[in-house]
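[1] predicted model, plus sequence, below.
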Amino acid sequence: MGPAHTRPRERRAVFASRTITDWDPEDTAAWEAGGSAIARRNLIWSVVAEHVGFSVWTLWSVMVLFMPSDVYGISAGDKFLIGAVATLTGSLLRFPYTLATSRFGGRNWTVFSAVVLTVPVTATIVLLANPGQPLWVYLLCAALAGFGGGNFASSMTNINAFYPQRLKGWALGLNAGGGNLGVPAVQLVGLLVIAWTGVGEPYWVCAVYLVLLAVAGLGAALFMDNLEGPGVDLSAMRSAITDRDTWLISLLYIGTFGSFIGFSFAFSQVLALNFLDRGDTAAQASLHAAQIAFIGPLLGSVARVYGGRLADRIGGSRVTLGVFAGMVGAAAVLLVGSSLEVQVVGFVALFVLSGMGNGSVYKIIPSVFDAKSRALPLDEDGRAAYSRAMSGAVIGIAGAVGGLGGVGINMVLRQSYLSSGSATVAVVVFAAFYLVAAAVTWRAYVGVPRAAADAPGAPQSAKLSS
């Protein structure tokens, strides 16, 4: 990070190519001399692009509110299915998106990933302007919108490389939290459009996001940088796939991020069904659901930042354990209380706790692989490169697997409503999973005594993560 930013001629060359060739965030002197400003600039535009990407990913959580069944021929079960398909695509794309920043550069890929999202947004305008299409057409359009979910993996992997170990929890939490805010943002835009134009004109929501995609792409092109050097590659991915901690962390992320993104798609529909049961018309139910639905994702997104910061202070595993214990309690509230008010409180609590857990689980990742690197016969630079590559790979894998939890949320809710007409069965399934996740967190990352974790031959997964 030194020479490329100290000699004027080289500084001009770096500006022209937007590529940094000698980045070392662990070099404290270089960090204080300007590295932190470079990292912050890239973080800001990464958040902007990821934020818009999340909005496009969850665009159909809003669009279904504009789709009365008697006009579009789409049932409540079909709407949960649309959400599941968008979630599935966004989750699976996180695998290739994790590799993309190393192959093409963080700046270059951020520009591309913003531009490509104009396709599903435009397609959504055309599709909703012509109701009566077969279900598969809506599913295809939702799948294309799922490309926005891949942005998370490339953004997180890129920012992970910019920041030193001591600040990763804060930086990754802020990056992810800012991205997650795209969920309540698109729902708020949808609420404003419903209030202004009524249920029949969803085009304004999509028009807003065409403009924001242009801003995100242009900002990334002008202000972000590519990093040249060790990063996530196929070798790191292969090593991560065979690592036990990768799959334990992925399981925990299913419970945290899977819950967040799954409920983000489903919450508005659950609310709309509850309002219909109370006697609202379809238009009234959509408006009332939109007035409440954004609150959960909003608080959950903000909570992610504080979950990462709290994990920096007391440990990612301890925060994660507390999160899953709280989620079991929130699920119990949903089971005990049947009124709409109690249901809203229970789901909002799940959003907040899952948001905190998103930040705390991602803090576990660099801690685990930093600890593992110290058992390898490498010099300090080699350990840093190993930790960065493995952390980036696991961020991508866990992000993809965790997103699949959102598919499960929507499919379980769909089946619960089809079989019993309520979400009760689904909530029981969710509570059981949170209990399992809490047990795994305790067994793998919290329950190992500090002395044992520091002893030679101790399980590496325990070190520095508790």
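    Okay, I see it.
[2] make it CA atoms for all contacts and neighbour counts henceforth
    Fine.
[3] so what's Ala84 up against?
    Going by C-alpha atoms under 8 Å, 6 or more residues apart in numbering, Ala84 touches 262, 406-408, 410-411.
[4] if you set the cut-off to 6 Å instead, what comes out?
    407, 410 (C-alpha atoms under 6 Å, 6 or more residues apart in numbering).
[5] could I get the full set of helices for the stretch 51-200 of the chain?
    Ranges of helices within the stretch 51-200 of the chain are 59-63, 69-72, 76-92, 94-104, 106-116, 118-128, 135-145, 147-162, 168-180, 182-197, based on DSSP state H, counting those that start in this stretch.
[6] can you spell out which helices and strands pack onto the fourth one?
    So that's helix 94-104. Applying 3 or more C-alpha pairs under 6 Å, 6 or more residues apart in numbering; DSSP states H and E, we find helix 94-104 packed against helix 147-162, helix 380-420.
[7] what's the neighbour count on Trp136?
    10 (other C-alpha atoms under 10 Å).
[8] ditto for Pro131
    Pro131: 14 neighbours (other C-alpha under 10 Å).
[9] how many other residues sit next to the closest residue to it other than its chain neighbours?
    Once flanking residues are discounted, Pro131 sits nearest to Tyr72: 5.2 Å by C-alpha to C-alpha, 6 or more residues apart in numbering. When neighbours are defined as other C-alpha under 10 Å, Tyr72 has 17 of them.
[10] wait, Tyr72 sits on Pro134?
    No: if you go by C-alpha atoms under 6 Å, Tyr72 and Pro134 don't touch, sitting 9.0 Å apart.
[11] could you identify which of the helices and strands packed on helix 94-104 is most buried?
    The highest mean neighbour count among the helices and strands packed on helix 94-104, using mean count of other C-alpha atoms under 10 Å, belongs to helix 147-162: a mean of 28.
[12] returning to that earlier point: for the helices of the stretch 51-200 of the chain, could you give me TSV that also reports distance to Leu227?
    Below are the helices of the stretch 51-200 of the chain laid out as TSV (distance: least, C-alpha to C-alpha, whole Å):
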stretch	distance to Leu227
helix 59-63	31
helix 69-72	47
helix 76-92	25
helix 94-104	8
helix 106-116	7
helix 118-128	26
helix 135-145	28
helix 147-162	8
helix 168-180	17
helix 182-197	26
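[13] comparison target, given below:
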Amino acid sequence: MSGRWIEQWDPEDEEFWERTGQRTAHRNLFLSVLSEHIGFSIWSLWSVLVLFMGPEYGVDPAGKFFLISMATLVGAVARVPYTFAVARFGGRNWTVFSAGLLLVPTVAAYLVMEPGTSYTTFLLVAALTGVGGGNFASSMTNINAFFPLRRKGWALGLNAGGGNIGVPVVQLTGLLVIGTAGAGHPRILLGVYLPLIVLAATCAALRMDNLAPVKNDTGAAREAARDPHTWIMAFLYVGTFGSFIGYSFAFGLVLQTQFGRTPLQAASITFLGPLLGSLIRPVGGRLADLYGGARITLWNFAAMAAATGVVVVASVEKSLPVFLPGFIALFVLTGLGNGSTYKMIPGIFQNKALTRGMSGEAAAAYGRRLSGASMGLIGAVGALGGLAINLAFRQSFQTAGTGTSAFVAFLVFYAACFTLTWAVYLRRAAPVPAKTQLSYAKI
């Protein structure tokens, strides 16, 4: 696939950035958001389609949780190859291909979405939507290369937040379909997305760019995989993004199964949490730029644990008026944490370069090299957190009929994330040269 290639790219050079870099980076960011947005909508499609699946489909709540778990699993696994595809094929070229690929699961769902279809067929089609989850990894890797370190928190937060909004948008669209045509017409929802997919691929083809300096570095991938910070950040990202995507997929089913909401009642609420969590993500990145990603992440996990405590109480008491504010607060906090954790990644690796005696562009290049390589692994593991959440809900409802035990497990996990963030990044400053005035607390 041919495309537009930029041979020289140095966003850390302020003169270059002000003259041409900023305009080019912002154009690619906007179109990346569009493609990733549609990708998230398709990835989370089955969180909405299960609301259309009444008794005539013959699928119980545990089976529905497993359907959305299948989409989560494939999306998580797809993130690893998608990360390296940007350097292999070019950011613009891969965006065109990956956006067009979204037609496959959408058309497949359009063909099979009716009573009488076998559960195995539903599972296979749900798995296909996982390609939409891969779009996040390639998009974030691509945009990470366009922006200087001082702007990465804002840029990555905006890119991811704009993509994440694809979840509530598809849920709002589903609400509109259920509210107007009824729960018997899921194909209307699928028909809406077919031209949008074509639009995203076309815009990417016409206006995005490939960066020639961005190359796959197998040495960097191996080095990132061996670095403990990659896996520490993956663990923390399970707590933030894993929670966001897991809750986004499960919210409607929890409302239907535990609180007896109808498809229309569930759909009228489901979108709100993912919407707020998506909108707040750039704020998390910006706060991390200003005050340090580790500090924002630490207190965000404390707040997530507190909100989960409220949800546990509401679940035990079967109180929807208490459950909704607590659960929606959790969504907001996952969005903040998504922004702050992703901001930490490039800072951690540039900080490591400083401890090795590097400075200036050499340190920045090392940070870009290792952070780009680690993002795919971190994003994939984080998305697997969504799978764990959906499986935990499935088990909890299957054995006890409520989500209480799952929420208790999530609370314990957030406490572990809080402790790990403090112990690794805030307990003491990293041993860097005094002249750098940099510590992990400021990443």
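    Thanks, I have the structure now. Since we're looking at a predicted model, the values are computed, not measured.
[14] who wins for proximity to Asp381 of structure 1 among the helices of the stretch 51-200 of structure 1?
    Of all those, helix 147-162 sits nearest to Asp381 of structure 1, with 13.7 Å by C-alpha to C-alpha.
[15] and the angle for the closest one with helix 76-92?
    Orientation note: helix 147-162 of structure 1 sits at an angle of 30 degrees relative to helix 76-92 (axes from the mean of the first three to the mean of the last three C-alpha atoms, to 10 degrees).
[16] show me what Leu377 of structure 2 lines up with in structure 1.
    Counting by TM-score structural alignment, Leu377 of structure 2 lines up with Ile397 in structure 1.
[17] can you tell me the closest non-neighbouring residue to that match?
    Nearest residue to Ile397 of structure 1 in three dimensions, chain neighbours excluded: Phe95, at 6.2 Å (C-alpha to C-alpha, 6+ apart).
[18] counterpart of the one you found in structure 2?
    Taking TM-score structural alignment, the alignment pairs Phe95 of structure 1 with Val80 from structure 2.
[19] same question, Leu135 of structure 1
    By TM-score structural alignment, Leu135 of structure 1 lines up with Tyr119.
[20] so stretch 49-60 of structure 1 corresponds to what in structure 2?
    With TM-score structural alignment as the criterion, stretch 49-60 of structure 1 aligns to 35-46.
[21] list the buried ones in the matching stretch?
    By neighbour count on 16 or more other C-alpha atoms under 10 Å, the buried set for stretch 35-46 of structure 2 is 35-46.
[22] quick check: the farthest pair among those residues?
    Spatially, the most separated pair among the buried residues of stretch 35-46 of structure 2 is Ser35 and Trp46, at 18.9 Å (C-alpha to C-alpha).
[23] can you tell me how far Thr87 of structure 1 is from Glu341 of structure 1?
    From Thr87 of structure 1 across to Glu341 of structure 1, the span is 27 Å (C-alpha to C-alpha, to the nearest Å).
[24] what about those two, which has more around it?
    Ranked by neighbour count (other C-alpha under 10 Å), Thr87 of structure 1 and Glu341 place Thr87 first, with 33 against 9.
[25] which residue packs closest to the more buried one, ignoring adjacent ones?
    Val407 (5.7 Å).
[26] aligned partner of the one you found in structure 2?
    Superposed on structure 2 with TM-score structural alignment, Val407 of structure 1 falls opposite Leu387.
[27] do the same with Thr256 of structure 1
    Here Thr256 of structure 1 is matched to Thr240 in structure 2, going by TM-score structural alignment.
[28] its match and Gly277 of structure 2: what is the separation?
    Per C-alpha to C-alpha, Thr240 of structure 2 is found 10 Å from Gly277 of structure 2.
[29] which one's more surrounded, the two?
    Thr240 (33 against 28).
[30] quick check: that one touching Gly337?
    Yes: between Thr240 of structure 2 and Gly337 there is a contact under C-alpha under 6 Å: 5.5 Å.
[31] hmm, who's touching the host helix or strand of Val316 of structure 2?
    Assigned by DSSP states H and E, Val316 of structure 2 belongs to helix 293-317. Residues outside helix 293-317 of structure 2 that contact it (C-alpha under 6 Å, 6+ apart): 322-323, 326, 330, 337, 340, 344, 404, 407, 411, 414, 418, 421, 441, 443.
[32] most surrounded residue in the residues you listed?
    Ser340 (36 neighbours).
[33] and that residue, that one's in a strand?
    No: read with DSSP: H, G, I helix; E, B strand; the rest coil, Ser340 of structure 2 is helix and lies in no strand.
[34] map it across to structure 1 for me.
    For Ser340 of structure 2, the aligned residue in structure 1 is Ser360 (criterion: TM-score structural alignment).
[35] distance check, the residue nearest to that match when sequence neighbours are not counted against Thr197 of structure 1.
    The shortest distance from Ser360 of structure 1 to any non-neighbouring residue, by C-alpha to C-alpha, 6+ apart, is to Gly316 (4.5 Å). Gly316 of structure 1 sits 45 Å away from Thr197 of structure 1, going by C-alpha to C-alpha.
[36] higher neighbour count, these two?
    Shown here are Gly316 of structure 1 and Thr197; by other C-alpha under 10 Å, Gly316 has more neighbours (30 against 11).
[37] counterpart of that one over in structure 2?
    Checking TM-score structural alignment: Gly316 of structure 1 goes with Gly293.
[38] related to what we said a few turns ago, gap between the match of stretch 49-60 of structure 1 and the chain center?
    Relative to its chain's centre, stretch 35-46 of structure 2 lies at 11 Å (C-alpha atoms, centre = their mean, to the nearest Å).
[39] what's next to that stretch, contact-wise?
    Here stretch 35-46 of structure 2 makes contact (C-alpha under 6 Å, 6+ apart) with 68, 129-130, 132-133, 135-136, 163, 166-167, 170, 200.
[40] adding distance to Ala145 of structure 2, write those residues out as CSV.
    Formatted as CSV, the contacts of stretch 35-46 of structure 2 follow (distance: C-alpha to C-alpha, whole Å):
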residue, distance to Ala145 of structure 2
Ile68, 32
Thr129, 27
Gly130, 25
Gly132, 21
Gly133, 20
Asn135, 16
Phe136, 15
Gly163, 18
Gly166, 23
Val167, 25
Val170, 29
Ala200, 21
